[in-house]
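**Q** Build me a model:
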Amino acid sequence: MDGVQSGIASLADTLPKLVAELSSFWLLVQFGILLAAGAIGTVAGILIRRRVDLTSVTMGWPPMLKLLARSFLECVGTIIFIVILFIVREAMLSLTWPSRSYLLGVAVSLATAWVVIALVTSLIRNQFIHRVVSIGAWTFAALDILGLRMAVRAELDSYALVVGGLRISALTVIKGTVLLLFTLWIANAFSDFVDRRLRTVNDLTPSVQVLISKVLRILLITFAIFIVLSSVGIDLSALAFFSGAIGLGVGFGLQKIVSNLVSGIILLADKSIKPGDVVTIGDQVGWVTNMGARYTSVDTRDGREILIPNEDFVTQQVINWSYSDNRMMLKSLFGVSYDSNPHHVREVAVAAALKVPRVLHDPAPVCYFEEFGDSSLNFSLRYWIADPNNGIINVRAPVMLALWDAFKEAGIEIPYPVRDVRITREAPMRGKTGLEPPGD
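**A** Predicted coordinates:
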């Protein structure tokens, strides 16, 4: 309470003339000017925003300048309010005592701080961080303008908790939270910028691009945390206890998490799996869409997206259909009647496969005569595609339809099993069972 009382006393000392003239008409004049300037700024801002087509004006601008322009247009009413108050206050300062325009000066300072903070924080796209940083920065600026910053600082610092040799106060928590959010935003923004640049470098494989991006993001976040801890006055040596607890937790309960993290780094380093690969692990077949720190996302193209731990890709057998070459061979099995000419069947099947757009001509499809079946001659048609990430079943189905149409046109019959059932009457056996048939 002493800090609050000293703050109030400090504010009273800075506003002696205003307190003395609370009953004068100058206070009402300043309130009237504030209301009039606010109304003019609001109406002018609405009219300007209606007339300005921001999309056409900022066409071709960099994204950052577009954000600043949008924020400036939203604050144009407040800017007009500031300009009006500044002109009126300068005129009053030249005609009367400074105390008679003090409220106008405070309003100009608060509104200016609000506009500057709004323009700067408009670059933060995360809405939560945007609001926290905006409110925190404007609160700090308002306390400083009103002369209450030191008093509030001392009051917040008086509420503290000592853990071991570490003193944590309410002021430390607030400062640390705001600084942490701001530094994490900067780290993530810079990491995203580098990630976009890496994707344009064709000399780096996708896995190396992801590895560099992940490692850089981790380093930047760690660096940001250390900066915040040092800024709020926390001795990093006091965190030795917590690092020991984390090591103990890794030893007892976090083996799988650490294993997945290390496995993810190994996968990115040895380039055995990369985004876009077609893989088979266990009985799951799909396309690698994203490689995270803990798991790899595999899209099965049936509405499911399987999150497979990175450790499974290192410890289990994995089939990578596009490891060294994006081309993938598919096989379609079929059978024809025994009345068909196998040589003609092979020619018709190859020609039918080549009619499907996604089937490659080089290497060309091949049809093999596999075996003599119970009721059909069995063949296998093998063909290649260059884009397995676009789907497999949507190639096999057109190939089978093309085979059906080609066989119908060529008069080749596709048989279906026929079973003949013959019932014969077997003569009873003669023996000593006493069941002999009657004599002739």
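**Q** hey, let's count contacts and neighbours off CA atoms from now on
**A** Noted.
**Q** Now for residue 220, how many residues are close by?
**A** 19 (other CA atoms under 10 Å).
**Q** The one 4 residues further on too?
**A** Applying the criterion other CA under 10 Å, we find 21 residues in the vicinity of residue 224.
**Q** That one and residue 181: what is the separation?
**A** 10 Å (CA to CA, to the nearest Å).
**Q** what residues does stretch 210-220 touch?
**A** With CA atoms under 8 Å, 6 or more residues apart in numbering as the test, stretch 210-220 has contacts from 187, 188, 191, 194, 195, 198, 265, 268, 269, 291, 293.
**Q** Could you measure from residue 102 over to residue 151?
**A** In this view, residue 102 and residue 151 are 21 Å apart by CA to CA.
**Q** before we move on, what about residue 406?
**A** Distance, residue 406 to residue 151, by CA to CA: 90 Å.
**Q** One more sequence to fold, the one below, so I can look at both together:
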Amino acid sequence: MDREIVSWLQSLRDSAAEFFNALLFFGQTMLLPSRLQQIGVALVLALFAWVLSRWLAPRVDAWMHAQEGRPKWQLRLFIVLRRRLPLILYMLLIWGAVWVFAAAYAFPSRRYVLVLVATIATAWLGIRLAAQLIRNRLVRTLAVWGLSIWATLYYLDLLDETSSALDAIAVRFGDFELSALSVIKAVVLTAALFTAARAVTIGSSRRIRGMADISPSMQELLVKLLRIGLYGAAFFIGLKAVGFDLTGLAVLSGAIGVGLGFGLQKVVSNLVSGVIILLDKSVKPGDVISIGDTFGWIEELGARYVSVVTRDGKEYLIPNEDLITGQVVNWSHTNEFVRLDIFFGTSYADDPHAVRRIAIEAALSCPRVLQHRAPVCHITGFGESSVDYILRFWITDPTGGLTNIRGNVYLALWDAFKAQGISIPFPQREVRILGEAPTWGAAGPASEAPPDGARDPSAK
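**A** Just a heads-up that it's a prediction; the model follows:
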């Protein structure tokens, strides 16, 4: 064990010495008078580019505000270029200096440093522009810095020495050796694969969701399988790039299986229920459902839950298991037709045939009530004080609300009954409290006289 540590330290020291020697040699080559002159020109141009960008920035912003009518992709491009204005100006100035030095001096060494700086500046600008394709800010920042460092070392001809130094920084686990260089390669490769997987997933999802011959449930299932497959492949390829033996995942999968058996039963149940929901097509995005006291339409089918949006703007995340084991009312499972019932009563003095006709006409006057599935009105019974009716009508847009269409139909009935002189009776009762003497006078019946014992003595 001690020999391995000594050997590792010796290898690390040799790699570090090789890297610093190469860096020292490069620094010594920069001390030539002609190259010091070029370094000075590059620094002066950097300062001038910064001052010029500060002067141009307000004018560029004013010009961009005047371009608001352009397409969005052009506006985004203008914003990206505006943020890179100092680097763009510096790149143009440094390449202009290269052209001037090439015209003034015939020897390439008299412009070597300027060409090197201009090439690195161009590479930095290209990396920053290309990184805008990465949406995640953290991944984009890591990609910009990582590729910028790599490009700088590549053009400075220090890439081999840096790779050797990073490869010497390693940790050994039995027969497996993990070096800093392999970790960096794995991170870069995994990030690139995840970015590519995300781009492919987004493009494929749009195409799958645009296929009208595939049901919405099957579309969601295909999208989720594609996403899981691509991201899983990216992860395992990244592990393989490090040199990790994938057969060792058997132990990890066994531990995960034990954990599922003890503590993750609900999670797995919801995941499996989500797959079942997608396969049996019992619910799909856009369906209007009722589950318990929740009424709304399905916004999204997740891996663990179903997102249901109600009419008041609330979004309920219902576990998939509840939709499998509980009772769910799907208002639009096989078709979009929904029948609603409302109840009312009229006076016995009104003609029931006329009441039924007027009620149907009132329902048809509401815009959301279907005409081709005509409403019907039936007598349901003879009540204490009214003839009871039920009015049934159909709609095709339950997402527009049920309470509001019922209220509109009730209001149409009210207006129609008032116009036709049809009355809606209600019971009227007289309530007397036992144990209290009745009060006679203006409040009492006019036809009845109070008993003799209740008369005022002054009247005698």
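**Q** Any idea what the TM-score is?
**A** After superposition, the two chains reach a TM-score (TM-score structural alignment, normalised by the length of structure 1) of 0.85; 421 aligned residues with a CA RMSD of 3.1 Å.
**Q** can you tell me which of the contacts of stretch 210-220 of structure 1 are in strands?
**A** residue 291 (DSSP state E).
**Q** Pick out whichever of the contacts of stretch 210-220 of structure 1 sits closest to residue 338 of structure 1.
**A** Using CA to CA, residue 291 comes nearest to residue 338 of structure 1 of the contacts of stretch 210-220 of structure 1, at 51.2 Å.
**Q** Counting neighbours, what do you get for the counterpart of the closest one in structure 2?
**A** Matched by TM-score structural alignment, residue 291 of structure 1 corresponds to residue 301 in structure 2. Residue 301 of structure 2: 23 surrounding residues under other CA under 10 Å.
**Q** you'd agree residue 301 of structure 2 is up against residue 286?
**A** No. Using CA atoms under 8 Å, residue 301 of structure 2 makes no contact with residue 286, being 10.1 Å away.
**Q** Give me the helices and strands touching the one helix or strand residue 68 of structure 1 maps to, please.
**A** Assigning secondary structure by DSSP states H and E places residue 68 of structure 1 in helix 63-74. In terms of contacts (3 or more CA pairs under 8 Å, 6 or more residues apart in numbering; DSSP states H and E), helix 63-74 of structure 1 is packed against helix 25-51, helix 102-121.
**Q** mean deviation (superposed) between the last one and structure 2, please.
**A** Looking back up the chat, that one is helix 102-121 of structure 1. Average distance, helix 102-121 of structure 1 versus aligned residues of structure 2 after superposition (mean CA distance after the TM-score superposition for structure 1): 2.0 Å.
**Q** And residue 247 of structure 1, what's its match in structure 2?
**A** Taking TM-score structural alignment, the alignment pairs residue 247 of structure 1 with residue 257 from structure 2.
**Q** and its match, how many residues sit next to it?
**A** Residues near residue 257 of structure 2, counting by other CA under 10 Å: 12.
**Q** Next, the contact list for it, please.
**A** Listed by CA under 8 Å, 6+ apart, residue 257 of structure 2 has no contact partners.
**Q** Measure the mean distance from the helix or strand hosting it to structure 1 post-superposition.
**A** Assignment of secondary structure by DSSP H and E places residue 257 of structure 2 within helix 249-262. Mean deviation of helix 249-262 of structure 2 relative to structure 1 after superposition (mean CA distance after the TM-score superposition for structure 1): 2.1 Å.
**Q** Three-state assignment for the equivalent of residue 330 of structure 1 over in structure 2, please.
**A** For residue 330 of structure 1, the aligned position in structure 2 is residue 340, judged by TM-score structural alignment. Following DSSP: H, G, I helix; E, B strand; the rest coil, the label given to residue 340 of structure 2 is strand.
**Q** So for structure 2, the centremost residue is which one?
**A** residue 300 (10.1 Å; CA atoms, centre = their mean).
**Q** quick one on the thing from earlier: as a markdown table, the contacts of stretch 210-220 of structure 1 with distance to residue 357 of structure 1 would be great.
**A** Output for those, formatted as a markdown table (distance: CA to CA, whole Å):
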| residue | distance to residue 357 of structure 1 |
| --- | --- |
| 187 | 46 |
| 188 | 43 |
| 191 | 41 |
| 194 | 38 |
| 195 | 35 |
| 198 | 33 |
| 265 | 39 |
| 268 | 34 |
| 269 | 36 |
| 291 | 31 |
| 293 | 38 |
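**Q** Point me to the helix or strand that includes the residue mapped onto residue 353 of structure 2 from structure 1.
**A** Using TM-score structural alignment, the partner of residue 353 of structure 2 in structure 1 is residue 343. In this assignment (DSSP H and E), residue 343 of structure 1 forms part of helix 342-354.
**Q** What is the subsequent helix or strand relative to that helix?
**A** Using DSSP H and E, the next helix or strand after helix 342-354 of structure 1 towards the C-terminus is strand 366-372.
**Q** where do the strands sit along the stretch 151-300 of structure 1?
**A** Along the stretch 151-300 of structure 1, the stretches classed as strands by DSSP state E, counting those that start in this stretch are 160-163, 166-169, 278-281, 284-291, 295-299.
**Q** Compare those strands and report which one is nearest to residue 144 of structure 1.
**A** Comparing the strands of the stretch 151-300 of structure 1 by CA to CA, strand 166-169 comes nearest, at 20.5 Å.
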